[in-house]
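*Asks:* Build me a model:
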Amino acid sequence: MPVVTIHLMTGYDAATRRRIGTALTNAVAGVIDAPPEGITVMMPEMDPASYMRGGAPRQPGAPRPDPAELVRRFLETMEARDLDAARAMLAPGFTMTFPGAQRMTTLEELVAWSKPRYRFVRKTYERFDSLQDGQTAICYCFGTLSGEWLDGTPFDGIRFIDRFEIEGGRFTRQDVWNDMAEAKARSA
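*Replies:* Model prediction:
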């Protein structure tokens, strides 16, 4: 069974080491037909003072934020309509695409677009799937929508998937798919 060794400078917390171990296990399982329990990841630590590159001592890189935690916080911030806090999480050039290929670049556009569709919507999360592609973190969020149509009729159990791209801890892109149009047609 595969054994992966990565040398880390001392100082990474347990949560960061756990994320590294999970990511390496998943990377190996994606290439080699091995069950996760058969993949060993070893992370010996070394004193940063004993490491040099180019003749100069180096410091360990900071851990990236967990993409799933960023996505959850962003979606909860949007649900609370705290647009200033949500806007602070967006990178310059942020774009979002919603059902019907509706492309928007500001949160205000999203609020205006949703206004004639429903009174409010809430998300129930089933799962978050994250991966890294170079400097871009990609996170998929799966779950169901509940809320109220404009006439006050409640709805729930509507499937959704959101896909986010994150660079430097800020959102660069969001793509949204859901069954809201189908559910609305059934309720009419």
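*Asks:* switch to C-alpha atoms for all contacts and neighbour counts from now on
*Replies:* OK.
*Asks:* Can you list the buried residues in the helix or strand where residue 124 lies?
*Replies:* Element membership for residue 124 (DSSP states H and E) is strand 118-133. By neighbour count with 16 or more other C-alpha atoms under 10 Å, strand 118-133 contains the buried residues 118, 122, 123, 128, 130, 131.
*Asks:* Need the contact partners of that strand.
*Replies:* Residues from elsewhere that reach strand 118-133 (C-alpha atoms under 8 Å, 6 or more residues apart in numbering): 67-68, 79, 137-150, 152.
*Asks:* Out of the buried residues of strand 118-133, flag the one nearest to residue 27.
*Replies:* Among the buried residues of strand 118-133, residue 131 lies closest to residue 27 (C-alpha to C-alpha), at 9.7 Å.
*Asks:* one more to put side by side:
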Amino acid sequence: MPIVEAHILEGYASEEKSRLTAALTDAVRFVVPAPDEAITVMLHEYPKEAYARGGVHRAPAPALPKPDRLVLDYLAAMEARELERAEAMLGDSFVMAFPGTAPMTALAQLVDWSKSRYRFVKKSYEAVEAFNSGGAAIVYARGTLSGEWLDGAAFEGIRFIDRFEVVGGKIVRQDVWNDIAEVRAQ
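*Replies:* Reported below is the predicted structural model:
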């Protein structure tokens, strides 16, 4: 039965501590073949006054946003064409790759590129999955696309997968795979 103990400073909300214990449980399961109920995670909280680094008392760092929630908020802003809101969720080195085009670094590029493909597109999600890898949160969103072609004809049920990298609470990469070109060619 694995037991994990973590020491944190006071100041994190209950929801943030729950996220931390769930993430530590997931980390153990990645290596040890133990069911959830066999993994114990204990958080030890210390008052800010009991901690100093370099002789200076420090406050805890703010918790990062949930990466899957950040991605869903970004995708909702994009669907609503609230580009300023979406851009606020992007890191300085943001890059996105869509099928059939070179990588883009600005949302306006994506909007211009999509004008020759369809009038609008909406996403229905089957799953959104997040995990940590090499200092980045990786988020996969998958499901189907629906919308309207340039001629006004409706489409639906087109598969997609979006992969995001989130670093420091900002989206730095988006990779998109979908079957829109194959369906449009029919």
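*Asks:* once aligned to structure 2, how far is the strand holding residue 124 of structure 1 on average?
*Replies:* Compared with structure 2 after fitting, strand 118-133 of structure 1 has a mean deviation of 1.5 Å; criterion: mean C-alpha distance after the TM-score superposition for structure 1.
*Asks:* what inclination does the helix or strand following that strand have with respect to strand 118-133?
*Replies:* Counting by DSSP H and E, the next helix or strand C-terminal to strand 118-133 of structure 1 is strand 136-149. Angle of strand 136-149 of structure 1 versus strand 118-133, following axes from the mean of the first three to the mean of the last three C-alpha atoms, to 10 degrees, is 170 degrees.
*Asks:* Show me what the lengthiest helix in structure 1 is packed against.
*Replies:* Of all segments of type helix in structure 1, defined using DSSP state H, the longest is helix 14-31. Judged by 3 or more C-alpha pairs under 8 Å, 6 or more residues apart in numbering; DSSP states H and E, helix 14-31 of structure 1 is in contact with strand 40-42.
*Asks:* Quick check: next helix or strand after the strand it packs on?
*Replies:* Sequence order places strand 45-46 as the next helix or strand after strand 40-42 of structure 1, per DSSP H and E.
*Asks:* Need the residues that contact the next helix or strand along the chain from that following strand.
*Replies:* On the C-terminal side of strand 45-46 of structure 1, the closest following helix or strand by DSSP H and E is strand 52-53. For strand 52-53 of structure 1, contacts defined as C-alpha under 8 Å, 6+ apart pick out residue 58.
*Asks:* mean deviation of strand 52-53 of structure 1 from structure 2?
*Replies:* Superposed on structure 2, strand 52-53 of structure 1 shows a mean distance of 2.9 Å to its aligned residues (mean C-alpha distance after the TM-score superposition for structure 1).
*Asks:* what range in structure 2 does the helix or strand following that strand sit on?
*Replies:* Next along the chain after strand 52-53 of structure 1, taking DSSP H and E as the criterion, comes strand 56-57. Mapping strand 56-57 of structure 1 onto structure 2 (TM-score structural alignment) gives residues 56-57.
*Asks:* Tell me which residue lies nearest the centroid of structure 1.
*Replies:* Taking C-alpha atoms, centre = their mean, the centroid of structure 1 lies closest to residue 139, which sits 3.3 Å from it.
*Asks:* Do I have it right that that one meets residue 171?
*Replies:* No. Here residue 139 of structure 1 does not reach residue 171: they are 10.5 Å apart, not a contact under C-alpha atoms under 8 Å.
*Asks:* any common contacting residues for those two?
*Replies:* Common contacts of residue 139 of structure 1 and residue 171, defined by C-alpha under 8 Å, 6+ apart, comprise 164, 165.
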